[in-house]
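Asker: Here is a sequence together with a model predicted from it:
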Amino acid sequence: MRVAILDDEPAELRRVEQTLQQIADADGQVWSLHSFERGEDLLRQLRRETFDLLILDWQLPDLTGLALLRWTREHMEAPPAAIMLTSRDGENDIVQALNAGADDYVSKPFRPNELKARVAAVLRRHSQQRTASNEVLSINDLTFDDAELTVTREGKPIVMTEREYRLARCLFSNLGRPLSRDYLYERFWPHEEMASSRPLDTHIYRLRNKLGLTADRGWQLLTIYGYGYRLESVAGAAE
């Protein structure tokens, strides 16, 4: 679980981090927490990174949390869940944030147990919505079926393991976006397997071959040196 926290007060950032870490510890999960004191810094990361949850303060000196929330809803195909965490607690403020796409709204000073409960509820709803809305993805000659965890090309099944399927589905859901090794390991591998890069490289190699991720089929799976991978659609592929 990758979480971005935006607040221009360092003490508040630490308090949110501690609260979220308690959720991870209670569930025995590995959460990767990324804190930002400037909206522009988080926006820069959103252009190249993937997060599962955003916790956003409203009032910042540069780019406000509300403006950043609107950017994710307007420019990202699959925007992460988002909770506004702010001292602005007027009814009009809450309505404005929810209309902009916030999944929930928590007023400062927050109560840790309330924030934990709201985070859990938002992530649960978001997961259910993605499962319901993304059961089948068809792109070019490939069709991904989330219910069956299968891929077909023009109706013919492609044999894949569950991990291969989920990794491929993630790449295709983030076309054109660079995905870091850290993100892919955190999402698809147990913590004890994350030390080596070889399992990921091996899976990428298999996906290139099994799915035909080559320019003549309209795809380019790029290795970004020192960072990760990016899947791109190539125009002008042979029919």
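Answerer: Okay, I see it.
Asker: contacts and neighbour counts: CA atoms only from here.
Answerer: Fine.
Asker: Now do the contacts for the closest residue to Thr223 other than its chain neighbours.
Answerer: In this structure, Thr223 finds its nearest non-sequential neighbour in Tyr229, 4.7 Å apart by Cα to Cα, 6 or more residues apart in numbering. Applying Cα atoms under 8 Å, 6 or more residues apart in numbering to Tyr229 gives the contacts Pro178, Leu179, Ser180, Arg181, Leu221, Leu222, Thr223.
Asker: Next one for the comparison:
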Amino acid sequence: MNKLDSSDMDADSPPAPQKKTMSHEIFHRFSKVLLTSIIIFLLLLKIVFSIALITMFKKHSEVLDEKAITKELNYTELGCTKQHPLLKDKVWSCCPKDWKPFSSHCYFTATGSASWSGSEEKCSNMGAHLMVIHNQEEQDFITKILNPKAAYFIGLSDAGHRQWQWVDQTPYNESATFWHPGDPSSDNEQCVIINHRDTGWGWNDVLCSGKQKSVCQMKKIYL
């Protein structure tokens, strides 16, 4: 009997099948493409969902803000005037009853006396803040409705080292200030009142703990 040489067996052996290898590679590539497509789709879906969520949140916040303002005011009546006909979105500008309108704001002389922080709290409870004076016209308007024998806190205070700040974060503009001559006069007096002297109406720095009347201010309500 002839013995088979191992080399003959190897030579006669058929080549390894390629179909399985190619199928495996095609499947592997398809899986990678599919996985990448799914990831991209999920990312796009996330972006679209985020944009939709932000848009809904903004609209919802606007509605809540309007409701919150109405709730905080606790007034039964509004005094409204018709807006310029070119303003299509909002027809009426309104202030709560007994508040005085000027420009884009409403003003109210709070009853009673309190410290500066107590006065600001009073205004805050009405959806407002202590008055911020932006210019000469606003100063002249408000002083016409104040009692010259009284003093009124306004929304200006010293955060330290004579760094004056308005309560609504309006930048403090030294060219639009109305200090009495010689004021501000003391580092210990860190709150501001508006009062009348022989020279007319002006601002005076005083102790924050002192009790004074106050003027509240809020933005007009547009309907």
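Answerer: Nice, I can see it. The structure displayed is predicted, hence computed values, not measured ones.
Asker: Post the TM-score for the overlay when you can.
Answerer: Once superposed, chain against chain, the TM-score is 0.29 (TM-score structural alignment, normalised by the length of structure 2); 93 aligned residues with a Cα RMSD of 4.6 Å.
Asker: The residue nearest to Thr223 of structure 1 sits in which helix or strand?
Answerer: Assigned by DSSP states H and E, Tyr229 of structure 1 belongs to strand 228-233.
Asker: if we can go back for a sec, buried subset of the contacts of Tyr229 of structure 1?
Answerer: Buried members of these, counted by 16 or more other Cα atoms under 10 Å: Pro178, Leu179, Ser180, Arg181, Leu221.
Asker: Run a quick check on the third one versus Gly228, I expect a contact.
Answerer: Okay, so that is Ser180 of structure 1. Yes: the criterion here is Cα atoms under 8 Å, and Ser180 of structure 1 meets it with Gly228 at 4.2 Å.
Asker: just checking, Ser93 of structure 2 touches Lys219?
Answerer: No: taking contacts as Cα under 8 Å, Ser93 of structure 2 lies outside contact range of Lys219: 9.8 Å.
Asker: What is the burial count for Asp25 of structure 1?
Answerer: As a burial measure, Asp25 of structure 1 scores 11 neighbours (other Cα atoms under 10 Å).
Asker: Ser61 of structure 2 now?
Answerer: By other Cα under 10 Å, the residues close to Ser61 of structure 2 number 12.
Asker: Tell me how far it lies from Phe153 of structure 2.
Answerer: Counting by Cα to Cα, to the nearest Å, the gap from Ser61 of structure 2 to Phe153 of structure 2 is 32 Å.
Asker: in the longest strand along structure 2, what counts as buried?
Answerer: The single longest strand within structure 2, with elements called by DSSP state E, is strand 105-114. For strand 105-114 of structure 2, a neighbour-count test (16+ other Cα under 10 Å) marks His105, Cys106, Tyr107, Phe108, Thr109, Ala110, Ser113, Ala114 as buried.
Asker: Give me the helices and strands touching it, please.
Answerer: strand 100-102, helix 116-125, strand 212-219 (3 or more Cα pairs under 8 Å, 6 or more residues apart in numbering; DSSP states H and E).
Asker: Tell me which of those is the most buried.
Answerer: Burial of these is given as mean neighbour count (mean count of other Cα atoms under 10 Å); strand 212-219 ranks first at a mean of 23.
Asker: Pull out the buried residues from the strand holding Tyr229 of structure 1.
Answerer: Under the neighbour-count criterion of 16+ other Cα under 10 Å, strand 228-233 of structure 1 has Gly228, Tyr229, Arg230, Leu231, Glu232, Ser233 buried.
Asker: Run through who's touching the lengthiest helix in structure 1.
Answerer: As assigned by DSSP state H, the longest helix anywhere in structure 1 is helix 112-133. The contact list for helix 112-133 of structure 1, computed with Cα under 8 Å, 6+ apart, reads Thr19, Leu20, Ile23, Leu53, Ala81, Ile83, Asp103, Asp104, Val106, Asp146.
Asker: Wait, the fourth one touches Arg2, no?
Answerer: What it means is Leu53 of structure 1. Yes: taking Cα under 8 Å as the definition, Leu53 of structure 1 is a contact partner of Arg2 at 6.7 Å.
Asker: residue boundaries of the helices in structure 1?
Answerer: Secondary structure of structure 1 (DSSP H): helices at 10-27, 39-46, 65-75, 91-99, 112-133, 162-173, 181-188, 198-211.
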